[in-house]
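1. Based on what follows, work out the 3D shape:
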Amino acid sequence: MNNKLVLIDGNSIAYRAFFALPLLNNDKGIHTNAIYGFTMMLMRILEEEKPSHILVAFDAGKTTFRHKTFSEYKGGRQKTPPELSEQFPFIRDLLKAYGISQYELENYEADDIIGTLSLQAEKEGFMVKIISGDKDLTQLSSEQTTVSITKKGITETEEYSPLHIQEKYGLTPDQIIDMKGLMGDSSDNIPGVPGVGEKTAIKLLKEFTTLEQVLASIDQISGKKLKEKLEEFKDQALMSKVLATITREAPVQIKLEEIGYEGYQTEHVKGIFKELGFNSLLDKLDPDHNLVEDHQPLDNIHFEQIKEVTADIFTDENIFYIEILEDNYHYADIIGFSIVNEKGSFFLSTEIAVKSDVFKVWAEDESKKKIVYDAKRSEVALRHHGIHLKGVTFDLLLASYIVNPAEAIDDVAEIGKRYGFERLQSDEAFYGKGAKRKIPEETELADHLVRKSVAIDFLKEKLENELKENQQLELFYELEMPLSFILADMESYGIKVDLDTLKRMGADLTGRLKDIEAKIYELANETFNINSPKQLGVILYEKMGLPVLKKTKTGYSTSADVLEKLENDHEIIKQILHFRQLGKLQSTYIEGLLKMVNPKTGKVHTRFNQALTQTGRLSSTDPNLQNIPIRLEEGRKIREAFVPSEEGWVIFAADYSQIELRVLAHIASDEKLIEAFQEDQDIHTKTAMEVFHVGETEVTSQMRRHAKAVNFGIVYGISDYGLSQSLAITRKEAGKFIDRYLISYPGVKNYMEDIVVEAKQKGYVSTLLQRRRYLPEITSRNFNLRSFAERTAMNTPIQGSAADIIKKAMIDMAERLKKEELKTRLLLQVHDELIFEAPEDEIEILKKIVPEVMEHAVGLKVPLKVDYAYGPTWFDAK
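-> Below you'll find the predicted structure:
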C-alpha cells in the first residue's frame, strides 16, 4: 500500500477560516467560525486524500530564528483578535478527537516543520499533500509533493504542482524564494527590492534564473531606475531570500512512524461536535446520532387511542402534549395529542380532538391543570382551531431553559437525556428530516407522543427542584410563564402589512437602483456587472486608478469596509455602496416580507423565540422584525408598510432610553454614571468630557461618537479589536479609549473586577431577577478561554437584566391594559421597544400609562426613561 502524508498549516488554515466566515457563536457564547471552517476543511481532506499519515503544524510563538536575521520580520502583523485566539484550544481538542497528531517547535514556524517532514517523507517514498493558505509553501512542491492553497473561503483550493507553478509563473518551485527575494512579501514584512513587483521579478528570473545571478548581471538589465534599485538594495534582496526560504532541516523530534493515521473514533468526534453545537456536522458524521440506547425501561408503555372524547379521561392534573410540525412562516397543523394522568395514557388524533366540545371545554378550563412542553407554541397552534389553552401550570421547555440557557433544546428527548431519561427517540430520528420527513401511522405516532408525556411527567419534579435550589421559581412562574401567553397573543394576532405600500417601495427601489446603475456607468464611462467583484475591481483600480488598499487571492478587494475607506476619493464609490445597500433592502426586506405575509390575515406573524438566547433576550424569526436596517433612511421607511389593522387606529411605540447603561450604573453603583442619569445629562457627552478631559462646549461630534461606541461597547464586553473595527481606528487607540473610560468610571472598573471574582467562586453570574449564565471556562488554565469567560461575566448581568426588565414591562402592561379596559394591543417587542396598535381615542391615556408602567417595571438606583411616539404607521411612530 502506498504511503500518503498530509501536512496541514494549522495557524494559516485557522486564520483563513476566521476571516472567511461570519463571526459565529454557539449556545455557550464561544466564537466558532474558525473552528467550523477548520473542521469543514479537515472532513474534506480526510475523505478525499485518505492519508496513511497526517500532522497539523502550529507556530510556537512570535519569535523565530529569522528574527536574528531581521528583527522586523512579520513586524507589521496585528495582534491576533481575541475572537480568534479563544478558538485555538478547541481546534486542538478537535484534532485530538480525530486522533490527528499536532506539533509545534520553539523558534521555528509551522512552515519549517512542514518543510522538514515533507523532505523526510519524500526520501522514504511517500506522496505528500500540504494544505495551507500561504503561497510561501509552494516552494516545497515537487514530483512527490503537491501544495494545496485555500481560496474563496476555506474548502476550495488551488493545487500547486511543479507543472502548475510553471504554467502560472513560468518558474520552478525553487525560484519562488528568488521571486520573494526580489518582490518581498508585505504580509511577512519581507522588504525585497522597492519598486519590484511580481511581474518584474518573474521577468528577471526567466532571464537570469536565480536572485544571485540577477544581482551579478545588473549591467545587462534594461531600465536605469530598476538597475539603481537592484544595486542599492542588493543586500536587502539577499536577506529577503533567506527570510523567505523554508528550512528543511529543523530539529523536528516527531518521527513519521509516530504520525500514522488509522481513522477516528466516531464517539470522540461526536462529543466535541455536541460541545461546539455543530449539529449539521453531527448529522453528516452520524445520521442516527439521535437514536438513543435502551438505558431506561419504557418498553411497557400502555395507552389507549381515543375514538370519542369523554370527560372521564381527564383529571384535575394532566400531562398534556401537543405535537406540531412547522412550516417556514407560521405554525402548521397539529398532528396529535397525548394525555397522561392517574387514569392512564391516552392518544387523541387532531380530527377527533378539535371537533369535540368536551375537549374544548377541558382545554379552556382554568381549574384543570395542564403540564406541557412549550405553552406558547401549543397555544398558538390551538388557536387555529378556535381553542384557547388555559390552566397551564408548568412548561418543561421554559423550565429547562431557565435552569441552563446554554443547553440547546430541540425537543423533549434532548432534555430527557440530561437527566438519564434516554429511552426516547428524538423527533428527527422519529420523523426523519428533509425529503425523508414523514408522519408514521397512527399507532406508532401515538406511542411516540405518549412517551413524550411520560418523559415530561418524569422531568417536571427534577426541574422544579432545580429552579427552587437556584431561587428561580419567581423568574419561572411570574415572568417567563405569563410572558409565554402574551407572546402567543402577539404571534397569533400578528401585525398588518400594507401590501400596496410594500410593492410601491419595491418599485421605487427598482427605479432608484436603475438610476444609480446609470450614474455608475456614467462615472465609469462604460457598462459592466456592478455585482461582479472582479469586473468592479478592474474599473476602480485599473481604469480609474484608485489606490489599492487590499488584495484577495482572486484579485482586488471590493468589500464594503475597503470601499468605505475610498469614499472620499471618487463619487463612484458612494454610488456603489448605495447601490449595494438598496439592493439588499430590495431582496431581503421588500421581497422577503412580501413572501411572509399570511394571505388569510394580510399580516406577518413573527415567531418570538423565548428559550434561545443565553442573556434572556427575545429573538424574532419568520420574519425577523428586529433586524430591519433602520440606520438607512430607505430601511427605516420599510416600517411605513406596517400599519394598524383597524380604521381609526394608530401605531404607538415606546422604548427604553439607554437601558443597558442605566442597568450598568445601577449594578456598578458608579457615582458619576448615577449622577449623570439622575440629572438627565447626555451620557455620551458626559463620557466624552471625562475621557477627553474637556468641557461640555469643547466636545466635538467625533468625540461624542467615540464616547458612544465605548459606552455601548463596555456593556457588550468589547475588545480593543472590536472597538477598532467599529470606529475605524487602530487597536492601540481603541485600547487607550477603553483604559481612559475605566479610569473615568471607577465604579464600573470595580464592578468588572468583582464580577469576575464572583463568577470564579460560583461558576455563574446572575441578572437582577436571578437569571443565570454558567461559565465553566472562567477558571480555565487556558488564557483565551478564561478571558472570554471573564468578558461574558462582565456583560451578561447587564444585558440579561435589561432583557428581564422589558419582559416584566410587557407583563405589567398587559395587566394594565386589561385593568383600564382598553382596546389597545401589544404587537411587537423589538430590542428595548414595545409597539402597540391603538384607537386614536386611547392615545392620551397611553401617553400616561405606558411610560408609567415601563419606567416602574423594576426599581433601580437611576430612573428608567421611556420615550414614545405614535402615528399612522410604524415608521411615523418614531
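2. hey, let's count contacts and neighbours off CA atoms from now on
-> Will do.
3. Which element is encountered next along the chain beyond the one helix or strand Gly537 maps to?
-> Assigned by DSSP states H and E, Gly537 belongs to helix 533-537. Along the chain past helix 533-537, the next helix or strand (assigned with DSSP H and E) turns out to be strand 551-552.
4. And this one, please, so the two structures can be compared:
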Amino acid sequence: MKNSDADRAKLLAVKSAMETGVTGRHPSGAGKRFSKAEALRIYEDLREKMRTDTLREMVENTPKNYFLINSEKLLARLNERLRNETEVAVDTETTGVDVYTDVIVGISLTLPSVSIPPLAETGMHVYIPVMHDEGEQLSREYVLDELRWFLYDEGIGKILHNAIFDIAMFRRHGYDLRGVKWDTMTAMHLLNENEPSFRLKDLAPKYLGVESDTFAELFGKTPFNEIPLDIALAYAAKDTDLTWRLYQFQRKHFASLPTVLEYYETVEVPLLYVIVDLEANGYILDLDFAKEYGEQLRKRADELHVKLLAELSPYHEGDGELNLNSPPQMKVALSKSIGRELPNMDAKKTLKPLAEKYEVIKLLLEYRKITKLSGTYIDALPTKQNPTTKRWHSRFNPMGTVTGRFSSGKDEDAEDSNQFNVQNQPYEARKMFMAPDGKVLVSADFKAQEIRCTAYLSGEPVLIEAFEKGIDPYANMASMYYKRPYHEVNKLPNGEDTPERTAMKVVWLATLYGMSDYSLAEMLGLKKAEATAFKEELFSGMPKLSAWLKANEEHVAKYGFVWADKQQRKRRLPDGKLKRKNIPYGKWNDPKYDEWRKHNAKINRAMRQGTNARVQGSSAIQTKVTMIKAHEECKKREGWALWGTIHDELVFEIPEDFTREDIATIERIMTQSYRWGTVANGTDIAIMKRWGKGVTPDEWFRQKEGGA
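-> Model (predicted):
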C-alpha cells in the first residue's frame, strides 16, 4: 500500500533520527522484523521527546518583555499602562473552540508603546492566567471586572487575529470587546486571498520570518488550562506579539492600496460584530421533521441503489456485487453503460456536465447526494445542538471564498467544531428550521444580483433596458437571439422555463462562472464548435458586454488580477500572466506535451475566472454592506435579529405582529444599501414560520386580515 504524505514524512523523520543516533528500535520490536507499524510507534515517542524539548526551549528563551500578570498589584500596574495606549493586540486562551460552552482560561495583551529599561525593544507582551489548574493567578471574574473599562473603551483600538472568536468568547462571560480596529486574519484575505492557510502560526514564518508551532504540535489534545504557567506565558504572549507584528506588516502594504484599506475599515471590520450576533442568534430545529426527512432520503437511496445495480451490474467486471461507492469499479461499469470512456469519477468536472444527457449519471449523482444527507439528518444533526444555548449554531466565514463570498460551517481556524453548514441545506430540508414562538422569518433576496451587477459593470444596454422595463433579462436575451416575441420565450404555462430561456441561462452562467466551451457544449447538448458559435452570436448582439468580457481577460493577462467594484478588493489570478507554451501542430494529443497542455489550461482557467471574480467580488461587497445596514436596523428594534445569510438571500427574525411599514423597511434595506449605479436593485420577500415555506407579504396580510 502506498504511504500517505503524512506517513512518508513520519517515516523519513524516524529514519533520520535513527541514522543520527537520536533514537533506536522500539522495545516492542525486539526480535522482530522492522515494520512500518514499529516505525510509527517510534515516531510517536520521538514526537513526544521533540515536543518536550521544544517546550523547554520556549521557556528558556522567553523574551524579557513577556510578563505574567498574576497578582492584583501587577494587574493594577498593567491597567495604568493600558490607559496610555491607543492600540492594543488582544487574544484569549480557552478550554476549546465552542464559544457558547468553552470558557476563557487566560488573556493576552500586547502594549506596543511601553518602554521597559534597560530593554532596547519597545513593547510589552503579557499573559493573564485566570483558570489554569495550577499556579498563582487571579480569578476570571476579578480580571474581567478590572479590565471592563479597557474592553468597553472604543478609543483604544483592539487588534486581533480571528476577532470573531475572541469577541464571542468575551460575550460568553458577559463582556463586550468594543473598538475592534483590525483583524489580521480577514485583512490577510484582502492582501492575498490565495494563501493556503490564514492561521497565525502559518502566516508568521512566511511574512515575519518567525517560526511558530501550532497548538496541536505543542500540546496535542491537552487543554490549555492544564498547561504550566511558564509555558503558557511563552506561548500566549507570543500570539499577541505576532499579531501586532503582522498588523504592522499589513498596514505597510495596505498603504499602497487606499481603496482596499477604506473598504476593509468601513465594511469588513464593522461586519465582524454583525457576524458575532448572527452566529449567536442560532436556530431552532424540528428534530421530528429532520428524522422523517432523513428516513425519506434513506428510502429513496435504497430505491436508487436497486435501479443503479440493475443498470450497471451487466457491465461490472469484478467478482461479487458492484460497489456503488467504489470509484474504480464504477468508472469501468459507467463508461461501458454510456458508451464513452470517463477520465475519472469526479462529480463536478466529469459527471455533472453529463447528467442531463445520461439518466444513469443523473441517478448516480442523486444517490451520492442523498446517501450523504440521510445520515446527516438522522444521526448527526441531533448531536449538533449546543448544550448551553439549546440551539443550533453555524459559523459564517466572511472570507469563505477567494472572491469574498460568505461560507458557512466550522471556524477556519479550528480543527474541530460542533457547528454545521446552514448554507448547504437542501431546499426540502429547510422546513425543519422554525421561527421562535411569537416570531416569523422574513426572507429577502438580491433579485438577479449577479446579472444586475454585470449590467452595471459592463454598461450593456440590452441588460440595463431589461431592468429598466422590469422584464426578465434571460427572456429578453432569448427574444433578441431567437427573434421571437418576449412572451413566447419567457415562461411556460406551468411556470417552468422555455427551452429558449434555459439556453440563455446556461450560456450566461457558463460565461459568468468561467466554464470552457467544452463544458458549455455538454450542457447544451451541442458540439464544441456549435456551442462556441452559439455564444459568439449571442454576445455579438451585446457589443458592450462583449468588449467588457474581453477587457477582463486582457487585464488578467497583463496584470494578473482584476478589481471588484470601485477597486475595493482584488482577485489575484497570477497564472494569467504566464507565457503560453506553443504545442506543435498535430501534437495536441501527444503525451510528450501533457505538461504543456496543463500549463496552458492554467492560463485559460485564469482568463475565464476574471469575469466571475469581478461579478462575485462586487456582489459580495453589496451583500456585506447590506448586512451591516440590516444589522443596524435590527439593533434599533425590539425582537429583531439577522437570522442568516444564504447565498443571495438575507433572512430576518422579527416579531409576528409586524406591519407593512416593517416590510417596506426591509425592502428599502435590500434595494438601497448598495446601488449598482443607475441599475435598480430588486428583492423578493417571503414571510414564513418555517424557512422555505413562505408566502408573499400581500398574501400574509390577506390571511391575517381575513381577506380572500
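5. Now the TM-score, please.
-> The TM-score (TM-score structural alignment, normalised by the length of structure 2) is 0.72; 582 aligned residues with a C-alpha RMSD of 4.4 Å.
6. re the thing from before, so what secondary structure elements neighbour the helix holding Gly537 of structure 1?
-> Where contact means 3 or more C-alpha pairs under 8 Å, 6 or more residues apart in numbering; DSSP states H and E, helix 533-537 of structure 1 is packed against strand 555-556.
7. Name the surrounding residues that touch the next helix or strand after the strand it packs on.
-> Counting by DSSP H and E, the next helix or strand C-terminal to strand 555-556 of structure 1 is helix 560-565. Contacting residues not belonging to helix 560-565 of structure 1 are listed as 549-550, 573, 577 [C-alpha atoms under 8 Å, 6 or more residues apart in numbering].
8. now do 6 Å
-> With contact meaning C-alpha atoms under 6 Å, 6 or more residues apart in numbering, helix 560-565 of structure 1 is reached by no other residue.
9. Could you pull out the buried residues of it?
-> For helix 560-565 of structure 1, the neighbour count (16 or more other C-alpha atoms under 10 Å) marks Leu563 as buried.
10. Have a look at how far, on average, it is from structure 2.
-> Comparing helix 560-565 of structure 1 with its match in structure 2 after superposition yields a mean distance of 6.7 Å (mean C-alpha distance after the TM-score superposition for structure 1).
11. Name the nearest residue to the aligned residue in structure 2 for Leu475 of structure 1, ignoring sequence neighbours.
-> In structure 2, the residue paired with Leu475 of structure 1 is Tyr263, using TM-score structural alignment. Excluding the flanking residues, the one nearest Tyr263 of structure 2 by C-alpha to C-alpha, 6 or more residues apart in numbering is Gln568, at 5.6 Å.
12. distance between the helix holding Gly537 of structure 1 and the chain's centre?
-> On the basis of C-alpha atoms, centre = their mean, to the nearest Å, helix 533-537 of structure 1 sits 28 Å off its chain's mean C-alpha point.
13. Repeat that for stretch 763-781 of structure 1.
-> For stretch 763-781 of structure 1, the distance to the chain centre is 20 Å (C-alpha atoms, centre = their mean).
14. Same question for stretch 857-877 of structure 1.
-> A distance of 29 Å separates the centroid of the chain from that of stretch 857-877 of structure 1, by C-alpha atoms, centre = their mean.
15. Quick one: end-to-end length of it, please.
-> Across stretch 857-877 of structure 1, the terminal residues are separated by 22 Å (C-alpha to C-alpha, to the nearest Å).
16. residues making contact with that stretch?
-> Stretch 857-877 of structure 1 has contacts (C-alpha under 6 Å, 6+ apart) with 639-640, 642-643, 650-657, 666, 674, 678, 808-809, 851, 855, 878.
17. list the buried ones in it?
-> Judged by neighbour count using 16+ other C-alpha under 10 Å, the buried positions of stretch 857-877 of structure 1 are 857-858, 862-866, 868-877.
18. And for stretch 370-384 of structure 2?
-> Buried residues in stretch 370-384 of structure 2, defined by neighbour count with 16+ other C-alpha under 10 Å: 370-371, 373-375, 377-378, 381, 384.
19. and the most centrally placed residue in structure 2, helix, strand or coil?
-> Central residue check for structure 2 by C-alpha atoms, centre = their mean: the C-alpha nearest the mean position is that of Gly400, 2.1 Å away. With DSSP: H, G, I helix; E, B strand; the rest coil as the basis, Gly400 of structure 2 sits in coil.
20. What is the burial count for the residue nearest to it when sequence neighbours are not counted?
-> Excluding its sequence neighbours, the residue lying closest to Gly400 of structure 2 (C-alpha to C-alpha, 6+ apart) is Ser407, at 4.4 Å. Other residues near Ser407 of structure 2 number 20, with proximity taken as other C-alpha atoms under 10 Å.
21. what's the spacing between the aligned residue in structure 1 for Ser407 of structure 2 and Leu243 of structure 1?
-> Here Ser407 of structure 2 is matched to Ser619 in structure 1, going by TM-score structural alignment. Remark: distance between Ser619 of structure 1 and Leu243 of structure 1 (C-alpha to C-alpha) = 51 Å.
22. Repeat that for Val269 of structure 1.
-> Distance from Val269 of structure 1 to Leu243 of structure 1, counting by C-alpha to C-alpha: 39 Å.
23. Comparing these two, which residue is more hemmed in?
-> Leu243 (24 against 20).
24. That one - nearest residue in space that isn't next to it in sequence?
-> Arg66 (6.2 Å).
25. Please apply the same query to Glu554 of structure 2.
-> In space, not counting the residues next to it along the chain, Glu554 of structure 2 is nearest to Met607; the distance is 8.0 Å by C-alpha to C-alpha, 6+ apart.
26. number of nearby residues for the one you found?
-> By the criterion of other C-alpha under 10 Å, Met607 of structure 2 has 27 neighbours.
27. ok, now the one 3 residues further on?
-> Residues contacting Gly610 of structure 2 under the criterion other C-alpha under 10 Å number 31.
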